[in-house]
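1. quick one, structure for this:
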Amino acid sequence: PENHPDQAVILGNLGNRLSDRYHRTGNLQDLDSAIVRTEEALEATPEDYPDRATWLNNLGEHLNCRYRRTGILQGLEASLASHFASWEVLTAPMLIRLRAALRAAKMLVFYPSVKNLPRACFLLHNAMHLLPLVTVRSLGREDQQHILGQLTGLASLAASVSLEVGEPPLEALRLQELGRSVTNGQLLDYRSDISDLMGHHPKLAEEFGSLRQELDSPFAIPSEKSSDMSVKQHLEAQQSAIRRRKKVVKDLDDILLKIRQKPGFENFLRPASEAFFLSAAHEGPIVVLNVTELRSDAIIITRTEVKSIPLQNLSHDSLVKYCGTSTSDNKAMREVLEWLWKGAVQPVLLKLGFYPQEVNPLPRIWWIGVGLMVKAPIHAAAKFKKGRVHMTTHQYCVPSYTSTMRALQFSRSRKLHFQQNSSLLLVTMPTTPGASSLTGVTEEANGIKESLRHYSTVQILERPCAGRVLQVLPHCSIAHFACHGLSLMNPADSHLLLLKEPIPHDPHTEEVGKLRVKDIAALKLPQARLAYLSACSTAESTSSSLVDEVTHIVSSFHIAGFSHVIGTLWPSNDQACQKMAVDFYSMLSKTDDVALSYRTAIMGLMKEKPLQPLYWAPFIHFGA
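-> Here you go, the predicted structure:
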């Protein structure tokens, strides 16, 4: 009935169900009814009520569907207006507003009838500056991923539009950095910015956290069915809640202003400065590869400048073709590596003035792949000729990866050099319930022990339970895992396969135990230096909707505190894993240089089987 407290919610939900039915049946009448019901939900929703943003967002999607079906321009214009109106509901949860901004921006960029790049750029700038205020830390890892999966592509589109309208590469870089790896970034915030604020100004930190949490929480008023309120009392409670929401918006702005007035906190949760980016490149250039349907670019950060070059031979369509699916064929992988060499890596190396050389030290380079580029084996890009590797990244430099420059600086802030009393943890799983045996694991472990025999502490855990490993990890400098790994569509559940705790009444029955991403990332590891994951697919980003989050087993070890992590992009050959590990540690014992040792071991594998990149190309170095 009219004026019923739940009227708008019921109408809005009905609109969604009608839209769902349209997508199943294609019946345009269902879509028209969905639009009418959603418009009625808006009419029943007071101004400034946070739910208006949701109904406007839904209405924009319904109208866009009808435009794509009918081609009537007025529907497209109305859809765009609805998304903008949703973005402008300041009392709404920030996720809803950001989702509306992304949808509106895509229309302004990709729909010729309403194309307006300057307007899209302005909108995306505002949206990206709001993103750091979205708090996901209090949520479970799966809930975090669900929320951020709805914003995939926001940062890369913002960077592309920024470059397209002629803004300096520094601006595009700032936008890109703001939107990358939000989940892990907020962990770093709480281990740096937020913890610093808590240490110096605890009251401000507590107030900021409380306000941010409240604004990000769903807006709820007790319904008539769930309370003893009269309609009048319900409306009064509704108005009171709206006033509170407006006050929270204002108070959050005020508290940010107060924080940024404190010495040392002038850039609190603001985009990084140019000086920060240049300092991050003091050990070697950092290259962000940003590919969207609008354009493809490499943003290059050196000690002295931030610049960009267009990548004319690297289209979004080709990226989907070569990296949208995995391959188990060496010929197909050679095509991928040659495409990467021509389209991305060679133009960057030429711009940097790098050339192939045999002498050490080779220059370092850090790659940041954006979107589907996180799936690309950039480090192994190569040109093949006459049965050999004619040119490859490893001949020009020592390639590494990082998720963000913030994460790179975090890893460098920790001690990088290994000492005589460093502790080594060796975790081996020669057999695993329900999985194939790893016949080379024992020999791999023996080779590592021999190479690092000068270390005072070597702890070997053969076929341990996951809980035992979590207990031991905080006490080691080097952790080496020789086991199976599994990369899942839900990245938080990707894991290394160990054993479960034995059942007391049945101690002889063994079950697989999971050392999961979310458990590893939650650790704080003060002594951590190097994690070597001699397992399959530990750096694989399986979920296309979460590529911006760079969440996989390797990144979880990195965020937990390991300055260096060695991992794999796809299932690796057991023989290659064994040789790679032994050669790596042999070199490490002589040089104390993780990246160089990694590169040396890779070159050894490449020399052995040059035309089989599936053998030598999966191994990556992540971190400092």
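
2. use CA for all of it now, contacts and neighbours both
-> OK.

3. next, the buried residues of stretch 525-541.
-> 525-541 (16 or more other Cα atoms under 10 Å).

4. again, but for stretch 110-129
-> Going by neighbour count (16+ other Cα under 10 Å), the buried part of stretch 110-129 is 117, 118, 120, 121, 123, 124, 125, 127, 128, 129.

5. can you put these in JSON lines and add secondary structure and distance to residue 233?
-> Output for the buried residues of stretch 110-129, formatted as JSON lines (DSSP: H, G, I helix; E, B strand; the rest coil; distance: Cα to Cα, whole Å):
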{"residue": "117", "secondary structure": "helix", "distance to residue 233": "47"}
{"residue": "118", "secondary structure": "helix", "distance to residue 233": "46"}
{"residue": "120", "secondary structure": "helix", "distance to residue 233": "42"}
{"residue": "121", "secondary structure": "helix", "distance to residue 233": "44"}
{"residue": "123", "secondary structure": "helix", "distance to residue 233": "39"}
{"residue": "124", "secondary structure": "helix", "distance to residue 233": "40"}
{"residue": "125", "secondary structure": "helix", "distance to residue 233": "41"}
{"residue": "127", "secondary structure": "helix", "distance to residue 233": "36"}
{"residue": "128", "secondary structure": "helix", "distance to residue 233": "39"}
{"residue": "129", "secondary structure": "helix", "distance to residue 233": "38"}
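
6. redo those as a markdown table? Include distance to residue 251.
-> Below are the buried residues of stretch 110-129 laid out as a markdown table (distance: Cα to Cα, whole Å):
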| residue | distance to residue 251 |
| --- | --- |
| 117 | 33 |
| 118 | 31 |
| 120 | 28 |
| 121 | 27 |
| 123 | 23 |
| 124 | 24 |
| 125 | 22 |
| 127 | 19 |
| 128 | 20 |
| 129 | 17 |
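
7. before we move on, the earlier item: from the buried residues of stretch 525-541, which land in strands?
-> 530, 531, 532, 533, 534 (DSSP state E).

8. was I right to think the second one contacts residue 557?
-> This points to residue 531. Yes: judged on Cα atoms under 8 Å, residue 531 makes contact with residue 557 at a distance of 7.0 Å.

9. residue 616: which of the buried residues of stretch 110-129 is nearest?
-> For the buried residues of stretch 110-129, the closest approach to residue 616 (Cα to Cα) belongs to residue 128, at 38.4 Å.

10. residue 294 versus that closest one, what's the distance?
-> Relative to residue 294, residue 128 is positioned 18 Å away (Cα to Cα, to the nearest Å).

11. that older thread, give me the common contacts of residue 531 and residue 557.
-> residue 565 (Cα atoms under 8 Å, 6 or more residues apart in numbering).

12. near the closest residue to residue 29 other than its chain neighbours, how many residues? Count them for me, please.
-> Distances taken as Cα to Cα, 6 or more residues apart in numbering put residue 22 closest to residue 29, at 8.0 Å, once the chain neighbours are dropped. Residues within reach of residue 22, counting by other Cα atoms under 10 Å, total 19.

13. now the other sequence, so there's something to compare against:
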Amino acid sequence: MQWDDVVTRIRMLPDFSRFLLPPLFSDLQKVAEHGPVIVVNASQYGCDALIVRNAEDPVHIPLDITQAEACELSSEFHTLAEQFGSSDNQLKLVGILCKLWNHVVHPVVQALGESNVCPGSRIWWCPTAEFTLLPLHAAGPYETKKKNLADIYISSYTPTLTTLIRARQRPEGSRDASSQHFVAIGQGNPVNGRELKCVAPELAVVAQHVTPIVSFTSLEDANATVENALDALDHNQWLHLACHGMPNRTQPFKSSFAMRDGPLMIKDIIRSNWQNPQFAFLSACHTTVGDEKSPDESIHLAAAMQFCGFRSVIGSMWSVDDEVARQVVSAFYRNFIDDSKRLDCTCAAVALHKSVESLRKKIPLEQQIVFVHIGV
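-> Below you'll find the model as predicted:
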């Protein structure tokens, strides 16, 4: 009775009417205000996609793949991703991306077309279970004269529907650039880890594009310590991080970024005193890798940054080549900062899409699709 009384009083507070209750579908539908969100599900009963639309009923698509097959495909891709960069795995990669297209993504694309979602529109993927480890954004037939998903729609991800809704509800931040602060943190020589030779040139590229627009700070090498990074996170709305990313599959909150003096952990980042954070570019390896044994867990480095409050995040799904990262970053900021000379975190997905498109003929396939966008 005491419990019921307390819960009743809490639900009378502003914005707490649904306390300890599941969200209403009418509230969840708001997630699709700027484009459809596709939830992809795998279970022992079958695999499905559910297209959430803003003003209409959701569209249900049964998928021609079993949970066991999805698990096998995920495992096959995970094994392949660990070998990227060491040998030519392009044919195997294309094979996996074709299977993803045939059994998962193409039926969704057909349904989106029937729902009048125009080519060039943004879409959001919300993968669950075995699908969280698969690069849905990169699926395609990979045949001449046939379009891959990236040729049709601009893909983003969200770990959950409510995370994306919250990111959209946060204030846009001041339009006055003088009140915006951007920090670039680069660590090419961590205590434990191989040297990253392109970190300094990468940060120079970021500075070149951003300095004329916002207050800019750079932390490099000896200055890129755990303490300095956490202090910088407290005072900046915009973040570029170039370093090694280290996922911890058994204890996700101990996943970290390698600083000069040790690991900058998710559990410490989450405790930071954020001031309206807007955007983070995580130019680090393995920032969006989930846990193969617990695929429903979304606490990876990029999702954690969004849970912390960043409205828009770019991260990598597997190891990034140092030089490729520099090229992508350069192209990204060139596309990100528009003619109005202001920063807008809602433009990040389109900027990434254009950047990768411009580099297609210059970098290998696995590096073309390694970066993904999460959030608004």
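
14. so the residue nearest to residue 29 of structure 1 touches residue 32, yeah?
-> No: in this structure, residue 22 of structure 1 is not within contact of residue 32 by Cα under 8 Å, at 9.3 Å.

15. quick one, helices of the stretch 201-350 of structure 2?
-> Secondary structure of the stretch 201-350 of structure 2 (DSSP state H, counting those that start in this stretch): helices located at 226-235, 266-270, 301-307, 322-336, 348-359.

16. helices or strands next to the shortest one in the packing?
-> Using 3 or more Cα pairs under 8 Å, 6 or more residues apart in numbering; DSSP states H and E as the contact criterion, the elements in contact with helix 266-270 of structure 2 are helix 301-307.

17. got the buried residues for the helix it packs on?
-> Neighbour-count burial for helix 301-307 of structure 2 [16+ other Cα under 10 Å]: 301, 302, 303, 304, 305, 306, 307.

18. residue in structure 1 paired with the third one?
-> Right, residue 303 of structure 2. Using TM-score structural alignment as the criterion, the counterpart of residue 303 of structure 2 in structure 1 is residue 555.

19. not counting sequence-adjacent ones, nearest residue to its match?
-> Once flanking residues are discounted, residue 555 of structure 1 sits nearest to residue 539: 7.4 Å by Cα to Cα, 6+ apart.

20. any idea how far the corresponding residue of structure 2 for the one you found lies from residue 316 of structure 2?
-> Using TM-score structural alignment as the criterion, residue 539 of structure 1 maps onto residue 288 of structure 2. Distance from residue 288 of structure 2 to residue 316 of structure 2, counting by Cα to Cα: 6 Å.

21. got it, and residue 19 of structure 2?
-> Using Cα to Cα, we find residue 19 of structure 2 at a distance of 35 Å from residue 316 of structure 2.

22. higher neighbour count, the two?
-> Neighbour tally, residue 19 of structure 2 and residue 316, criterion other Cα under 10 Å: the higher count belongs to residue 316, 25 against 14.

23. correct me if wrong: the more buried one contacts residue 282.
-> Yes: at 7.3 Å, residue 316 of structure 2 counts as touching residue 282 under the criterion of Cα under 8 Å.

24. do I have it right that residue 44 of structure 2 meets residue 69?
-> No: Residue 44 of structure 2 lies out of contact with residue 69 (Cα under 8 Å); the separation is 11.0 Å.

25. hang on, the earlier thing: is it possible to get a markdown table of the helices of the stretch 201-350 of structure 2 that adds distance to residue 162 of structure 2?
-> Formatted as a markdown table, the helices of the stretch 201-350 of structure 2 follow (distance: least, Cα to Cα, whole Å):
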| stretch | distance to residue 162 of structure 2 |
| --- | --- |
| helix 226-235 | 24 |
| helix 266-270 | 18 |
| helix 301-307 | 10 |
| helix 322-336 | 26 |
| helix 348-359 | 19 |
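
26. for the ones you listed, which one sits closest to residue 136 of structure 2?
-> Of all the helices of the stretch 201-350 of structure 2, helix 348-359 sits nearest to residue 136 of structure 2, with 14.4 Å by Cα to Cα.

27. which residues touch that closest one?
-> Helix 348-359 of structure 2 is contacted by residues 150, 154-156, 312, 314, 328, 331-333, 335-336, 368-369, 373 when judged by Cα under 8 Å, 6+ apart.

28. can you check stretch 99-108 of structure 2 too?
-> Contacts for stretch 99-108 of structure 2 (Cα under 8 Å, 6+ apart): 49, 51, 61, 63, 64, 65, 136, 139, 140, 141, 149.

29. tell me how many other residues crowd residue 54 of structure 2.
-> Using other Cα under 10 Å, residue 54 of structure 2 has 18 neighbouring residues.

30. with the one 5 residues further on instead?
-> Using other Cα under 10 Å as the criterion, residue 59 of structure 2 is surrounded by 15 other residues.

31. show me the contacts for residue 244 of structure 2.
-> Shown in contact with residue 244 of structure 2 (Cα under 8 Å, 6+ apart): 187, 193, 257, 258, 284, 285.

32. the first one maps to what in structure 1?
-> Mapped onto structure 1 by TM-score structural alignment, residue 187 of structure 2 lines up with residue 429.

33. surely the match of residue 539 of structure 1 meets residue 319?
-> No: counting by Cα under 8 Å, residue 288 of structure 2 does not reach residue 319; the two are 10.5 Å apart.

34. re the thing from before, among the contacts of helix 348-359 of structure 2, name the buried ones.
-> Buried among the contacts of helix 348-359 of structure 2 by 16+ other Cα under 10 Å: 150, 154-156, 312, 314, 328, 331-333, 335-336, 368-369, 373.

35. from residue 161 of structure 2, how far off is residue 56 of structure 2?
-> Distance from residue 56 of structure 2 to residue 161 of structure 2, by Cα to Cα: 16 Å.

36. please disregard the earlier target; I meant residue 285 of structure 2.
-> Residue 285 of structure 2 is 26 Å from residue 161 of structure 2, by Cα to Cα.

37. about what we covered before: which of residue 56 and residue 161 of structure 2 has more neighbours?
-> residue 161 (20 against 9).

38. ok, now which ones touch that one?
-> 28, 31, 126.

39. burial of the second one, as a residue count?
-> It stands for residue 31 of structure 2. Residue 31 of structure 2, neighbours per other Cα under 10 Å, totals 25.

40. this completes my enquiry, with thanks.
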